[in-house]
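S.K.: what follows is a protein structure lacking sequence information:
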């Protein structure tokens, strides 16, 4: 598509053009706000064949969903701009946003919907299959691998939980202890009770044949045949550009990565900055990310209305005061 040119200033700049960012832009443009959605064009779900769990759009290819959203935002006068934001800083009562190519724009409010980056284990062959038959979410991809031979690679605190979730989808689930070591006694009992075999030893590579995964090779050379592999990556919010505003990613309470903390409305501790989607909620699927963006957009419009009303009241009082002074001088 042809992207819009960036103007000098907007009511709101939305950083990130996925489900959260575009959904956040919609209530703003429908409220006649000037909005620019700045999209770096690197969505997390790009490798996936379809979006799942989104009512009325089940199985829609991610790129098609984004294109529909862009058209909807542009249909109400919003701008969709290709670019990567390098920094954001306070500029008077608003913000100055600078892109990596040197372009700059001013905004009264910011909505950050940049998503997250998946930090994958350094196993040969794994990244190439990510989002296809190397998976992370049973709700996003589980149906597609139902009844197949599934492996779960222990890479974080949620690995046993992940194995139990995928067991709902297949009777053939293997838990690779990998570098995490043997599960604790209670977890080992849970896995055994559900018929999930634990494979000791460190994984060395993901085996493939043509365009499909075939198994996991261990450090001792043993290959365990698998059709799919579940991995819980460490997740990190894409938010380095917020550092000049004093906003930094912090460890998520679940221990699965770093996020930008915010109130349920998306409001951050920095006045005028909201965040929505995976940048703050690391485990949100497309539907809740879009809902959070919609809510944050409405909150931002309400915040702007309140500011404009305060200014209008102050101006009205000043006019009334000036008028009273004129009347007194005319007596």
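M.R.: Happy to help now that I have it. As the structure is a prediction and not an experimental result, all values here were calculated from the model. Numbering: from 1, shown residues only.
S.K.: going by C-alpha atoms from here, please, whenever you check contacts or count neighbours.
M.R.: OK.
S.K.: mind listing what's buried in the helix or strand harbouring residue 217?
M.R.: According to DSSP states H and E, residue 217 maps onto strand 212-218. Using 16 or more other Cα atoms under 10 Å as the test for burial, strand 212-218 gives 213-218.
S.K.: below is structure B, check it against A:
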């Protein structure tokens, strides 16, 4: 690490994003004896969730506790973590200069961007306030916790029937609410009926709670559909502003022909089309759970270190040969 003009500091790698992907990548790089800085804007996607699930040996750990442990491991191996919002990056003389919302910029030989995504929720009053508690999306993240409860599925697109059938695995009491979704076809109705999924037409007007817990969905016509958990399908939008400043654009992501969000295309290693820039986690893979994002961070970090080893070796050979 070296001091630059105006207190700029240079690292082997700057990791943008302090979630599971970013911290896992930073830990791998720090253990490889690389100078690494993690810029953490303090906005983890799962901040509203009570527990992290499907993370072997850590199932049920609160997200904040998991991240605190990760930060401690990174710093114990010499990595640095700083609060900060990266607003742009540019390539200069073989390095990347990252501008921050406040404070001096930092430079790095390589970048790992793990900024995640934003869940854009349907516009239903009361829904956002309960997101991650009893308003849910992923059955593998929360299905066990709401097993055997009354589950409503808020239909906002053509994949809603499939979603209701998926959640039927965790409860026999599943209701499909046709909020902004077309009515299922005859074949879908038969599949839903065969699994005991009730279909209720009419848009939702709001949520109802009793003693702080979700009790049901109020429809626009005044009817009330009881449920203890509500499933929604957000639009998943990649947080790709820093990448856009480098010429790496997010692209539409589709499922069954329907746009479900956006993500940043990358190689399996996380390498983007811009040399020296890698991505990991939900910014490039919308379906990654916490453990998948962590694994992607490790893989990207290994590739980054390998790339730096090649560069270090080229420079050492050039120095050994000397002028001419």
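M.R.: It's in. For clarity, every value in this text was computed on a predicted model and none was experimentally measured.
S.K.: TM-score for these two?
M.R.: Superposed pair, TM-score by TM-score structural alignment, normalised by the length of the second structure: 0.94. Supporting alignment: 315 aligned residues with a Cα RMSD of 1.3 Å.
S.K.: what residues does the strand holding residue 217 of the first structure touch?
M.R.: Strand 212-218 of the first structure has contacts (Cα atoms under 8 Å, 6 or more residues apart in numbering) with 129, 133-134, 201-208, 223-228.
S.K.: ok, now with 6 Å
M.R.: Strand 212-218 of the first structure has contacts (Cα atoms under 6 Å, 6 or more residues apart in numbering) with 202-208, 223-227.
S.K.: which residues in the stretch 1-150 of the first structure form strands?
M.R.: 9-15, 35-39, 79-82, 85-91, 94-99, 104-112, 116-119, 134-135, 150-153 (DSSP state E, counting those that start in this stretch).
S.K.: report the mean deviation for the second one after fitting onto the second structure.
M.R.: This points to strand 35-39 of the first structure. Here the mean offset of strand 35-39 of the first structure against the second structure after fitting is 0.4 Å, by mean Cα distance after the TM-score superposition for the first structure.
S.K.: over to the last one?
M.R.: Mean deviation of strand 150-153 of the first structure from its aligned counterpart in the second structure after superposition (mean Cα distance after the TM-score superposition for the first structure): 0.4 Å.
S.K.: repeat for the fourth one
M.R.: On superposition with the second structure, the mean distance recorded for strand 85-91 of the first structure (mean Cα distance after the TM-score superposition for the first structure) is 1.1 Å.
S.K.: what helices or strands is that strand leaning on?
M.R.: strand 94-99 (3 or more Cα pairs under 6 Å, 6 or more residues apart in numbering; DSSP states H and E).
S.K.: with the last one instead?
M.R.: Helices and strands touching strand 150-153 of the first structure, as assessed by 3+ Cα pairs under 6 Å, 6+ apart, comprise strand 173-176, strand 228-231.
S.K.: next, format those as a markdown table and append mean neighbour count.
M.R.: Below are these laid out as a markdown table (neighbours: other Cα atoms under 10 Å):
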| stretch | mean neighbour count |
| --- | --- |
| strand 173-176 | 26 |
| strand 228-231 | 26 |
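S.K.: for residue 310 of the first structure, which of the ones you listed is the nearest?
M.R.: strand 228-231 (50.9 Å; Cα to Cα).
S.K.: now for the closest one, which elements pack on it?
M.R.: strand 134-135, strand 150-153.
S.K.: possible to save the strands of the stretch 1-150 of the first structure as TSV with mean neighbour count?
M.R.: Formatted as TSV, the strands of the stretch 1-150 of the first structure follow (neighbours: other Cα under 10 Å):
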stretch	mean neighbour count
strand 9-15	24
strand 35-39	27
strand 79-82	23
strand 85-91	18
strand 94-99	20
strand 104-112	23
strand 116-119	18
strand 134-135	23
strand 150-153	28
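S.K.: give me every residue that touches whatever residue of the second structure lines up with residue 293 of the first structure.
M.R.: In the second structure, the residue matched to residue 293 of the first structure (TM-score structural alignment) is residue 297. Going by Cα under 6 Å, 6+ apart, residue 297 of the second structure touches 21-22, 24-25, 280.
S.K.: show me which helix runs longest in the first structure.
M.R.: Using DSSP state H, we find that the single longest helix of the first structure is helix 286-329.
S.K.: next, the angle strand 104-112 makes with that one.
M.R.: 120 degrees (axes from the mean of the first three to the mean of the last three Cα atoms, to 10 degrees).
S.K.: distance from the chain centre to helix 286-329 of the first structure, please.
M.R.: Helix 286-329 of the first structure has its C-alpha centroid displaced from the chain centroid by 30 Å (Cα atoms, centre = their mean, to the nearest Å).
S.K.: stretch 264-274 of the first structure now?
M.R.: 16 Å.
S.K.: list the buried residues of that stretch.
M.R.: Quick answer for stretch 264-274 of the first structure (16+ other Cα under 10 Å): 265-268, 272-274.
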